[in-house]
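# one predicted model, sequence on top.
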Amino acid sequence: MRRNYLPGDIIGKMGIEKMAERLLRPRRGIQRFKHPGEVDYEEAAKDGRDIHLTIDIELQRLLTERMRRSGYNGSIVLLSVPSGDVLAMVSCPTYDLNTYRKKYNDLAGISRDPDNPENLSATAQWSRINLPLLNRAVGGAYPTGSTVKPITALGGLGAGKITPNSIITCTGFYRTIDSKPRFRCWIYKLPQKMHPPLDLVGGLKNSCNIYFYEVGNRLGWRVLTDWLKWAGFGELAGTGLPEERTGVVATEEYLHRYKNRGFVPSDAWLMAIGQGIFDATPLQVANAHATIARDGVFLSPRISLEGAPPQVRRNLPVPEDYVRKIREGMYAVVNEPGGTAFKHWRNARPRLDVRVCGKTGTAETSPQRIDSDGDGRRDKIVRKGDHAWFAGFAPYKNPQIAFAVIAEYAGSGGKHAVPIAKDVLRICRKLGYLRSK
């Protein structure tokens, strides 16, 4: 009997059940007989321990329903700022735990058409596109788009490359002495073509790519990657869930192993705006914004009160008044005319009496391709477009919750993710997680 298991025993293979298998599993009793009928040694059976999660089941249910109503695949993550507890962790589409074993082949995308066994069933084909078994909150790695810009700003301030008053001029394109103007600001498509000269708050409010290209250039790839890692990117979030992915931060080792090259200056520029060789999970994005809400204190997220790794706490080397300027910029994103979330936040009725800080993101990404004919090549595009993000925290003055919302292939973060996030915060207000102001 190896490790208290016998043939036919059920074992946790995913999620909390795998993480806490050692605690959840009961221990069988033992009787040892010296002679028939004569017990030489006896050990009583022991029940497994209960595991208490930080998830609010009603909040989880309501947010899952809201994500479903959006019509998009995606994720919503909600964290307690003071404790780092995961309050909700939504991944859509999902599945019914009561029918998981019965429908596993459908969910895994391997069931066959009963009328034509050479072909996948319609349900399996749907699953191969929509991936219901993927826990997007911790296992989906996405380009973050502009949601990473507050962290880039944190690095620029902490490394002394900018101050809150540093002015950077947007010309619509970014060029250095030895580069062609290939890197554009998103505003180049609009009639004005460029932003006015911007300080830190203006750079965040307008989500100016040129501002953050320049911050990334001043930092350089090595220092920028250090700051991204200090904020929790490129490493496991720390919940202990086996589905966690580290995401990608373009280190020198990564580039040599997977790209067969070293760094070029544009790697830092693109990472600074959440593009290029950089991606992250929704949980990592939410926790990075929680770090800003704590005035630069990183705390790894916690989902279980038992069986999880110990929480990691570290102070990022940035003065608190600098971090508060980042929060001021994130407040302007949502609450001031011209902010990238302002119009869509204001138009998403009804009104919310909580002041929110946030950052939109519209992340360019590759189309999703599948193998359409079983020859091993992903030859068919099934989804394409930009990922829509909105992340932040609330309330402004005394943050209690941090959040991240991603809608896959939805388009503009302001247009598609902001209304979902506003409903998320309305639900939090209703359930008592937020006070006004």
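In hand now; what should we look at?

# all contacts plus neighbour counts: C-alpha atoms, from now on.
Fine.

# quick one: residues contacting the residue most central in space within the chain.
Geometric centre of the chain, nearest residue: residue 282, 1.0 Å, by Cα atoms, centre = their mean. Residues in contact with residue 282, defined by Cα atoms under 8 Å, 6 or more residues apart in numbering, are 75, 76, 77, 136, 137, 138, 140, 141, 404, 405, 406.

# measure it to residue 390 for me?
Per Cα to Cα, to the nearest Å, residue 282 is found 10 Å from residue 390.

# likewise for residue 50?
35 Å.

# those two: who's more crowded?
residue 390 (33 against 11; other Cα atoms under 10 Å).

# three-state assignment of the more buried one?
Here residue 390 is strand, with the state taken from DSSP: H, G, I helix; E, B strand; the rest coil.

# now it: closest residue in space that isn't a chain neighbour?
Leaving aside its chain neighbours, residue 390 sits nearest to residue 360 (4.5 Å; criterion: Cα to Cα, 6 or more residues apart in numbering).

# and the host helix or strand of that neighbour, what other elements does it pack with?
If you go by DSSP states H and E, residue 360 is part of strand 357-363. Contact analysis of strand 357-363 by 3 or more Cα pairs under 8 Å, 6 or more residues apart in numbering; DSSP states H and E lists helix 320-335, strand 387-394 as its packing neighbours.

# ranking these by burial, who's on top?
strand 387-394 (a mean of 30; mean count of other Cα atoms under 10 Å).

# below is structure B, check it against A:
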Amino acid sequence: MSRPLRDTRAARKLFAGRALVAGVLVFLLFSVIAARLAWLQIVNHEHFATLSDQNRIRLVPVPPTRGQIFDRKGVLLAGNLASFHLEITPEQVGSHAQMEALLEQLKTLIELSDSEINRFRRLLRRSPRYNGVPLRFNLTEDEMARVAINQFRLPGVDIRNDLTRTYPLGTHMAHVVGYVGRIDEQELARLDPAEYSGSSHIGKIGVEKSYEDVLRGKVGYQQVETNAQGRVIRVLESTPPTAGRNVYLTIDSRVQRVAELALSEANFNGAIVAIDPRNGELIAMASNPSYDPNPFVNGIDAKSYKALNTSPDRPLYNRALRGMYPPGSTIKPFMGLAGLAYNAVDRYSSIFCGGYFQLPGQDHKFRDWRRGGHGRTDLDRAITESCDVYFYDLALELGIDRIGAFLGQFGFGKPTGIDLRNEKSGLLPSQDWKRRTYNQAWFPGDTVSVGIGQGYLLVTPLQLASATATLAMGGRRFQPRIVHALEDPALRRITELPAVALPSVAAPDRRIFEWVTAFMTHVVHSERGTAFRAVGKFSAYRIAGKTGTAQVFTVGQNERYDASRLKDELLDHALFMAFAPADAPRIAVAVIAENGGHGGSVAAPLAKKVMDAYLLPTNAAGAPAGASPPP
């Protein structure tokens, strides 16, 4: 049987149809590809070119050099040292699991504490993934070598060189200068990222915090080209950072050291504040005990911080700025001025002091420190011998409203306005204050207690020094300040800050300041004065001062104060305020020695050491020539 012949014509027709369909499909596919290429390369060229560049070009912040802090004479108080730190860029590491594995691997190379790792994880949550996050600061040469050798196994890990803050004088001036520390989670949430890009530290307290905007500088940027591993190949463009300005304090570090040593060698917690009454500049502001700020820079360990924070001596507490104490008898010159200003007394009017004072119709006795009393006493003798009864009587005559109005003019009861943060305001009580605070009426006995610096009245050492400076200047006031000048490090140009005058104390006769000043010189230079034995006998210049002893607890009506039977923390505070030279004041000082007992024998000699250091010429050893011998 023969086969049918193949229909070649039909076969060719079928092939041609199929080829046509295939050709159309190929054409359509190439048209889609061409359209897509045109959309990518023409329509959206700029967008994708930018993405491509960002894949190989990064904008890296360059932190500025932090300004340095000097004392008035150029002694370095806070500077910068070259150091190396380890940081990790999250986007180069990968997932969370890979990051944890990397941290475990780093633990085998360098020592990493739990606090460092926990802080790193907190910053990791807040930082962009393309920014490096610091993990460990101040790497040793050995640690850098171990990381460098293994760096090919450590994706995203880099060692950066930078400057770390250092405080070369350690505990000296720690409460004034303060310290910087790592930016914490709360600070990171509120800070402007543009201002702190690339920065890991910020001022925490003291001048470092109060002048953060001045010291910080302005961040710069580098546009860098990187390889596939994120390593920098070259810098394409650079905007240099602007260094922070240097800060010169009003403090004389030599006088400051004398103040600090005076307190520590006498073994008293407390504060000494010295001010130039002519312009409000602080000469010294010491708080004892102190602490070393250096461990705080890159994170103090938990054990050391707990020891500082729980110490009963409270070394982290700035007593000069935040401590609030009854002023005791140091308030009496101001009370005397109030009495003269309101014509409640004159310089010659007197009362009889029999050792106690009683309110009309009451049995309670407000006792004088001298059990037998002072006899017939005028304002001169009342200040010189510190007669309590005179000022009980004067306070009752004035009333709390007039006392508050007059003392308020010296800055009591409100912050002085010093250029440091976290200043306490003290307490200048009033009838309204007691009603708001205790829901009680103001009693005459409350006024009597205020008259000798007890009761509700509280002052800070800074307030007392500022008020003393105002008295020294005959009622003229200047705002206390800690910074003397700012320096542009690039131009080496120093700009001094002007003194800030405050409203003067209102007085009908300016001679009242001269009278009270004369009475205060009797405190120191008269044999009847409460500071004569400890200070006046050894002074090479005239001092106007007032001793003070402030009760820590109340002695019962029929009991006697016996220091030998009390615990140290219940002993009276010792205070002294003074200015010198009395006829042309250049320094005003306030001293508080906690639980020191007597202002004349304890606090006054401490103030004398500070005034000697400032006013007397120094010998070759640096000690004041003619300094007073110990009492």
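All right, it came through fine. Please read all numbers here as calculations on a predicted model, not as lab measurements.

# could I get the TM-score for this pair?
Here the TM-score for the pair of chains, by TM-score structural alignment, normalised by the length of structure 1, is 0.84; 397 aligned residues with a Cα RMSD of 2.8 Å.

# rewinding a little: buried stuff in the helix or strand just after the strand holding residue 360 of structure 1?
For strand 357-363 of structure 1, the succeeding helix or strand toward the C-terminus, using DSSP H and E, is strand 368-370. Neighbour counts over strand 368-370 of structure 1 (16 or more other Cα atoms under 10 Å) mark residue 370 as buried.

# right, and the helix or strand after strand 368-370 of structure 1?
strand 380-383.

# buried set for that next one?
Those would be residue 383, for strand 380-383 of structure 1 by 16+ other Cα under 10 Å.

# report all helices and strands that it contacts.
strand 368-370.

# what range does the longest helix along structure 1 cover in structure 2?
Across structure 1, the longest stretch assigned as helix under DSSP state H is helix 209-230. Aligning helix 209-230 of structure 1 against structure 2 (TM-score structural alignment) gives residues 388-409.

# ok, then the element right after the longest strand along structure 2?
Using DSSP state E, we find that the single longest strand of structure 2 is strand 76-88. Next in sequence after strand 76-88 of structure 2, counting helices and strands by DSSP H and E, comes helix 96-107.

# which stretch of structure 1 lines up against that next one?
Alignment note (TM-score structural alignment): helix 96-107 of structure 2 is unmatched in structure 1.

# list the buried residues for that helix?
Buried-residue list, helix 96-107 of structure 2, by 16+ other Cα under 10 Å: 99, 102, 103, 106.

# turn these into JSON lines, including distance to residue 174 of structure 2.
Formatted as JSON lines, these follow (distance: Cα to Cα, whole Å):
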{"residue": "99", "distance to residue 174 of structure 2": "38"}
{"residue": "102", "distance to residue 174 of structure 2": "38"}
{"residue": "103", "distance to residue 174 of structure 2": "35"}
{"residue": "106", "distance to residue 174 of structure 2": "35"}
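
# looking at the residues you listed, which is nearest residue 388 of structure 2?
residue 103 (69.0 Å; Cα to Cα).

# residue contacts, the closest residue to residue 318 of structure 1 other than its chain neighbours?
Residue nearest to residue 318 of structure 1 in three dimensions, not counting chain neighbours: residue 158, with 4.7 Å by Cα to Cα, 6+ apart. When the contact criterion is Cα under 8 Å, 6+ apart, the partners of residue 158 of structure 1 are 317, 318, 319.

# what residue in structure 2 is paired with residue 158 of structure 1?
By TM-score structural alignment, residue 158 of structure 1 lines up with residue 341.

# gap between its match and residue 50 of structure 2?
77 Å.

# what do you get for residue 509 of structure 2?
77 Å.

# circling back: need the residues touching each of residue 282 and residue 390 of structure 1.
Overlap of the contact sets of residue 282 of structure 1 and residue 390 (by Cα under 8 Å, 6+ apart) consists of 404, 405, 406.

# so which of the residues you listed sit within helices?
Using DSSP H, none of those sit in helices.

# let me know the closest of those to residue 103 of structure 1.
residue 406 (27.0 Å).

# picking up where we left off before, in strands, which of the shared contacts of residue 282 and residue 390 of structure 1 appear?
Reading strands off those with DSSP E, I get 404, 405, 406.

# quick one on the thing from earlier: out of the shared contacts of residue 282 and residue 390 of structure 1, who's the most crowded?
Busiest of these [other Cα under 10 Å] is residue 406, holding 34 neighbours.

# could you measure from the residue mapped onto that residue from structure 2 over to residue 203 of structure 2?
Using TM-score structural alignment as the criterion, residue 406 of structure 1 maps onto residue 592 of structure 2. Separation of residue 592 of structure 2 from residue 203 of structure 2 (Cα to Cα): 28 Å.

# try residue 542 of structure 2
42 Å.
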